[in-house]
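Participant: sequence first, predicted coordinates after that:
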Amino acid sequence: MPFTPTDYLPYDFANRRHIGPSPEEMAEMLQVLGVETLDELIDQTVPASIRTKEPLEFGKPKSEREWLWYARQVAKKNKVFTTMIGQGYYGAITPPAIQRNILENPAWYTAYTPYQPEISQGRLEALLNFQTMVSDLTGLEVANASLLDESTAAAEAMTMAQRVAKSKAKAFFVDENCHPQNIAVIKTRAEPLDIEVIVGNPDDLDASQVFGAVFQYPGTYGHLRDFTAEMEALHEAKAIGIVIADPMALTLLKEPGAMGADIAVGSTQRFGIPLGYGGPHAAYMACRDKMKRAMPGRIIGVSIDSHGKPAYRLSLQTREQHIRREKATSNVCTAQALLAVMASLYAVFHGPKGLRAIAQRIHRKTVRLVRGLEDAGFVIEPANFFDTITIEVGPLQGAIFKAAADQRINLRKIGKTKLGISLDETTRSDTLKRLWRAFGIERTDEDLSPEYRIPENLLRTSDYLTHPVFHMNRAETEMMRYMRRLADRDLALDRAMIPLGSCTMKLNAAAEMMPLSWPEFANIHPLAPADQVAGYTELVEDLSDKLCLITGYDAMSMQPNSGAQGEYAGLLTINGYHRANGEEHRNICLIPVSAHGTNPASAHMAGMKVVVVKSAENGDIDVEDFRAKAEAAGENLAACMITYPSTHGVFEETVREICDITHEFGGQVYIDGANLNAMVGLAKPGDVGGDVSHLNLHKTFAIPHGGGGPGMGPIGVKAHLSPYLPGHPVGGEGAVSGADFGSASVLVISWAYVMMMGGAGLTQATKVAILNANYIAKRLEGAFDVLFKGKGGRVAHECILDTRPFDESAHITVDDIAKRLIDSGFHAPTMSWPVAGTLMVEPTESETKAELDRFVKAMLSIREEIAAIERGEMDAENNPLKHAPHTVNDLVADWDRSYSREQGCFPPGSFRVDKYWPPVGRVDNVYGDRHLVCTCPPLDSYSDEG
């Protein structure tokens, strides 16, 4: 394929950084595929009926240098004030060792969700530390490995309470002292589930009328209250008690478990996580042991490996939405793993004494502030507090608010006559002086007594963080080495290709990531005044415009902070549209059997009834069955949910027909954006008939997965749906997360990606993603059957390899193949989905030909080992596949296997010098479920070698 120097323009990104194969390598790959040009391959793959007519264009792409300069200019438009707004978001200090070694380290931020435990032991240990930290601080036995944010965690707690409560009541009580965004998201979640929400004073709680109740601790205005009496009343009525608790406050305050709470939720943002204009932040949930099987999200457990050594794994209902589908209790794609890792290491870094000292400093400064205000005659409430106070200022509210802003301090307006002030670990003595000055007070604080303003009965008496991991030597040398040891146990994108179908594990470029740590993006409160966030406003509006152009939609909401949340928000938008048209009865959602497991779970959460549509023999949606079920639904059809290209890795020719049938019966078309990486620049979901789509920015648009979060799932809609998009969490309707722009700080990554790629670069990326997938499918032809292909005999950006015949011929399962790939230094492709017993491979456009060839070599070697078993040349049980993965311990231990150490430990595709050694052998999942341990085990359970 001829090329000129201009093929490399812009010099450093679209063709030289992000897209893996060089022009010369592409020519070689196209030759293997038997086509002359990349466009010829695309014509054979993507139906002409859905192709866009005009090229994707939105200005000249920027080089890395140009982008970073431009981003600096936009960042400067944000004004970084001292934030004292509180309301669930606080200034926090990220220890530089954690910032550099975790947040800015691709070994951590490029990792995938730990579904393959043998290559995820490092992040699993960090997440188990997180669970232990949460369990200790809340005083409850079991915690999960994080949720999206505090508001959605509170909503999850409500639905969990409904599942486990023995009460038959239909209502749920919400403390009026909860943060406004928490109340808003709870109301949104409750409405489609027909849950009546009662917001009121805890003094007015009638426990007999509710299945559960939630209380904020401390309250949004600073009040402290012991909820023991309320918990007793709820339990008497067979209802569930929930506390939304600030974990920093819990280092000083009586824990929810000691009050009798059944569930505790909250945010760990204060544990070293930047404000980020609202996120990402790791929420938590903890509960009593008897309720653990009803808990949403991911739970890390301790099991054993094939050598009987302790090993971590995901446990319980971790992937239940793929099994239970519309009966799933929640979406498992609701975690913030990277942020949970940071929070857990913040606790390791400081230890219990350090955390308590931080909380004491926060409280003492709050007391000093209050003393100064009281001495000047201001009325402060409440009398007892941790870090937040409310001040009655009458008609002076506006003047004091402005005077504080002149001191570069943001306060919270409460009603028309009050101001709220929240302190945090960033508050300095100088901050207090500037704040007093805003109130017309000139004084120092040296003479102020720092007595506690916490009542005796609410002071914590129990120990926490007693496990040795929280008492390790906190010299930075030791911390640095601990974080490195954990990272070395994992296999992330910085080591090897992660060829997961529908997960698009592509490059997360360093230039895209750098602005995340800039104060102008990191240290902005989500409720900061509009004149202080001009940079964020420009970023969000420009990215929204570009995403609309890419997708063919008319409006975007950036609020959903995960792909699953995007699905949910899209369906709620459809509900709002039908309701506005007087068609509330529309409640049926058609979903193909091949759909993502999150789809039916989201539909259930949105109050819809799921009707499953069959697949045809070639994997496409069965159009006749779809039409029959649309006709049967009739005027009750609310929506269909389809994925395009299909989950089977094919561009279906009938997508427009599916959309037309849905519209014919008055439904709306939801197109899942999981596979948008195969469409950008070639086709637009909004042009082929879609009414709404969520976009996985953590897939197609380069936000890293971070070991299972952060993610962003904004939704694009056609104009007729735009009035029903999620409203602002404070004062709006239909909020789905706690901040208006979700995990806003990571939007800068996707913005950088589209700015540096440009329209032509994005289109080229799509084409090369399709090229790479077809190259792998062709190279493996004859060794593995590719289950589904399009009309032109091509796959889209992913392909499904059928491994089921090997179970019959050699008793080799898809698990065996996945674990054997670890020996070659690869993360396994997606296993057993959407077809049981298969592997779905997606190489993305970022992988070079050399890495694709290495993967092919490993897979062909595995096929030859299977053939040896089939021929009887290798034992059916004592073989490299059954014993995989092989550890260093295997290498040096007594060898009683029918194959050599060389074959077992150094299969084709593996590196010899830079070999990845899994830290544990194959993990025993059955043992882990039978012996559930979800907090850090005692250190004596490990040998010196382990």
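Facilitator: Received it, and whenever you're ready, just let me know what you need.

Participant: make it CA atoms for all contacts and neighbour counts henceforth
Facilitator: Fine.

Participant: near residue 635, how many other residues are there?
Facilitator: 16 (other C-alpha atoms under 10 Å).

Participant: want to compare, so here's the second one:
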Amino acid sequence: MSIKETISGARGLDKDEPLIFEQSSDGRSGVDLPEGPKAESRLGGLRRRGPIGLPGLSEPQVVRHFVRLSRMNYAIDYGFYPLGSCTMKHNPRLNEKMARLPGIGDLHPMQPVSTAQGALRLMHELSDWLMKLTGMPAVALTPGAGAHGELCGLMAIRAALEARGDARTRVLVPESAHGTNPATAAMCGYTVDTIPADASGRVDMAAFEEKLGPDVAALMLTNPNTCGLFESDIVEIAEKLHAAGGFFYCDGANFNAIVGKVRPGDLGIDAMHINLHKTFSTPHGGGGPGSGPVVLSEALAPFAPLPMVVKTEDGFDLQEQGGTERVWRMKGFHGQFGMFVRALSYMMSHGGDGLKQVAEDAVLNANYVLSELKDVLPPAFDGHCMHEALFTDKGLEGTGVDTMGIAKALIDEGYHPMTVYFPLVVHGAMLIEPTETETKATLDEFITVMRGLVEKAKAGESEMFDAAPVLTPRRRLDETRAARKPVLRWTPPDDVAEAAD
């Protein structure tokens, strides 16, 4: 793929934007401030000895800089986001309006409980929805996101085991589980024992049974798993695990595929975190704002962290005290309240039947993508998928093009790439999750692009893939050097640095 180079280095309306520090000029500022008194006693008599290196820019420069940077960002409000296992769905604007209502958007976590009764009722209703959708008797709202929810669930399991005087050392984690699961188990002091997948992409039952023992504290299983498949032996897995005295932790990141269709509590699960920002459409990405409530079985409910919202005769209150065996606090206050508002708005606007349709449409869309691409990109496993379609790079053999080449070329086509090389159990994996919010027309456009790229690869145009992306403000990066020798800060010129020393 070739492109005409421009004099400025820009690509149409997208400019090659320098760092804000590189645009600085001494003495330039967007505001004039009066000269203030120079108090010698300020900060204990310590005075600045030189410039501190802040950039000097006019107000238009600052505004234009950040607007230009925003144009470099891909977002769900810009286009289709096919990231597998991330559930990047559209966030209805109704949710955003609810989160900004007076009395909701300006709440403070240290307000007296008597002045926040509406907020506590909202949290109580959200808890009720989550318990009914999962068939679980208790929920902890405080965890901040998925991995934090994992930690909460495993800490509750550890507390329950210690309460019965049954210290155990191992946690079983299938190969098809999310990558944070083994990290969470290790953080809680457990040894991680991996269970391989069978030929169908699901838990190898023979290996699972062989690894069961009196030292197994828990199983951490993702369902549907990261291969986009429902674990068909999940009830038997739960029964055998419980018979061995262990607890069943389920990673609920993929709950969007089964919400309204299957209640995890009915499957024998003891703890499961729910990513509100995946299943119930609260904003997602960039490290937050997430929310990862954890639903708990009857056996684990007494160990849920505090605070918890409780209904009283006079209204609602926060339970701040409990038994000494509880997990105690996972967070400074009560959880991500803005995400609670958005999630409950989504639940109430859909209703139970609507949430069921969410799962059905998500699975339908994923299987449509699977059926339309499987003749050019072989699926990793036979049969239908759940919420995401998993392909391999076998269809690219002999072309000189690999999974990464397809991903980079997608950027030039105006798409964020799908998830690549994950799950690790599949060579050259390409994981695509369309979610339920995309239309058939949107999916058809994406499918046409994917098929076209495969055709170009098979036609011998590997140079195009090696160079991609070429239509972006930044060209293809050396990802090995970026990982091993990242440049994470701007270094000021020597004269500025010396003056500040």
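Facilitator: It's in. Given the structure is predicted, the values throughout are model-derived calculations rather than measurements.

Participant: counterpart of residue 127 of structure 2 in structure 1?
Facilitator: Alignment note (TM-score structural alignment): residue 127 of structure 2 maps to residue 544 of structure 1.

Participant: can you give me the helices for the stretch 651-800 of structure 1?
Facilitator: 655-664, 747-779 (DSSP state H, counting those that start in this stretch).

Participant: show the residue spans covered by the helices in the stretch 1-150 of structure 2.
Facilitator: 59-71, 93-99, 117-134, 146-163.

Participant: just tell me the aligned range of the second one in structure 1.
Facilitator: Meaning helix 93-99 of structure 2. Using TM-score structural alignment, helix 93-99 of structure 2 pairs with 510-516 in structure 1.

Participant: what's in contact with that stretch?
Facilitator: Here stretch 510-516 of structure 1 makes contact (C-alpha atoms under 8 Å, 6 or more residues apart in numbering) with 64, 68, 71, 104, 521-522, 745-746, 748-750, 752-753.

Participant: pull the distance from it to the chain's centre.
Facilitator: 19 Å (C-alpha atoms, centre = their mean, to the nearest Å).

Participant: pull out the buried residues from it.
Facilitator: By 16 or more other C-alpha atoms under 10 Å, the buried positions in stretch 510-516 of structure 1 come out as 511, 512, 513, 515, 516.

Participant: for the most centrally placed residue in structure 2, which non-adjacent residue is spatially closest?
Facilitator: Centroid-nearest residue in structure 2, with C-alpha atoms, centre = their mean: residue 86, separated by 5.5 Å. Once flanking residues are discounted, residue 86 of structure 2 sits nearest to residue 278: 6.8 Å by C-alpha to C-alpha, 6 or more residues apart in numbering.

Participant: and which of the buried residues of stretch 510-516 of structure 1 is nearest residue 370 of structure 1?
Facilitator: residue 516 (34.8 Å; C-alpha to C-alpha).

Participant: number of residues surrounding residue 269 of structure 2?
Facilitator: Neighbours around residue 269 of structure 2, by other C-alpha under 10 Å: 27.

Participant: pretty sure it contacts residue 298?
Facilitator: No. Residue 269 of structure 2 is not in contact with residue 298 according to C-alpha atoms under 8 Å; the separation is 10.5 Å.

Participant: residue in structure 1 paired with residue 151 of structure 2?
Facilitator: In structure 1, residue 151 of structure 2 lands on residue 568 (TM-score structural alignment).

Participant: roughly how far does its match sit from residue 635 of structure 1?
Facilitator: Noted for residue 568 of structure 1: a distance of 22 Å to residue 635 of structure 1, by C-alpha to C-alpha, to the nearest Å.

Participant: likewise residue 429 of structure 1?
Facilitator: 65 Å.

Participant: with residue 624 of structure 1 instead?
Facilitator: 19 Å.

Participant: before we move on, what about residue 598 of structure 1?
Facilitator: Distance, residue 598 of structure 1 to residue 635 of structure 1, using C-alpha to C-alpha: 25 Å.

Participant: residue 757 of structure 1 too?
Facilitator: 44 Å.

Participant: ditto for residue 667 of structure 1
Facilitator: Where residue 635 of structure 1 is concerned, residue 667 of structure 1 sits at a distance of 8 Å (C-alpha to C-alpha).

Participant: one step back: count of neighbours near the equivalent of the residue nearest to residue 86 of structure 2 over in structure 1?
Facilitator: Under the alignment by TM-score structural alignment, residue 278 of structure 2 pairs with residue 699 in structure 1. By other C-alpha under 10 Å, the residues close to residue 699 of structure 1 number 28.

Participant: ok, now which ones touch residue 699 of structure 1?
Facilitator: Contacts of residue 699 of structure 1 by C-alpha under 8 Å, 6+ apart are 503, 504, 505, 506, 674, 677, 705.

Participant: still on that earlier bit, quick check: the farthest pair among the contacts of stretch 510-516 of structure 1?
Facilitator: Farthest apart among these - using C-alpha to C-alpha - are 64 and 522, which lie 20.6 Å from each other.

Participant: tabulate the helices of the stretch 1-150 of structure 2 (JSON lines), appending distance to residue 224 of structure 2.
Facilitator: Converted to JSON lines, these look like this (distance: least, C-alpha to C-alpha, whole Å):
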{"stretch": "helix 59-71", "distance to residue 224 of structure 2": "34"}
{"stretch": "helix 93-99", "distance to residue 224 of structure 2": "27"}
{"stretch": "helix 117-134", "distance to residue 224 of structure 2": "14"}
{"stretch": "helix 146-163", "distance to residue 224 of structure 2": "15"}
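
Participant: just to be sure, residue 66 of structure 1 is in a strand?
Facilitator: No. Secondary structure assignment places residue 66 of structure 1 outside any strand; it is helix (DSSP: H, G, I helix; E, B strand; the rest coil).

Participant: separation between it and residue 511 of structure 1?
Facilitator: 11 Å.

Participant: next: residue 550 of structure 1.
Facilitator: 22 Å.

Participant: again, but for residue 800 of structure 1
Facilitator: 33 Å.

Participant: and if you look at residue 646 of structure 1?
Facilitator: 32 Å.

Participant: before we move on, the earlier item: most tightly packed of the helices of the stretch 651-800 of structure 1?
Facilitator: Ranked by mean neighbour count, the helices of the stretch 651-800 of structure 1 are led by helix 747-779 with a mean of 24 (mean count of other C-alpha atoms under 10 Å).

Participant: average offset of it relative to structure 2?
Facilitator: Aligned to structure 2 and superposed, helix 747-779 of structure 1 gives a mean residue distance of 0.6 Å (mean C-alpha distance after the TM-score superposition for structure 1).
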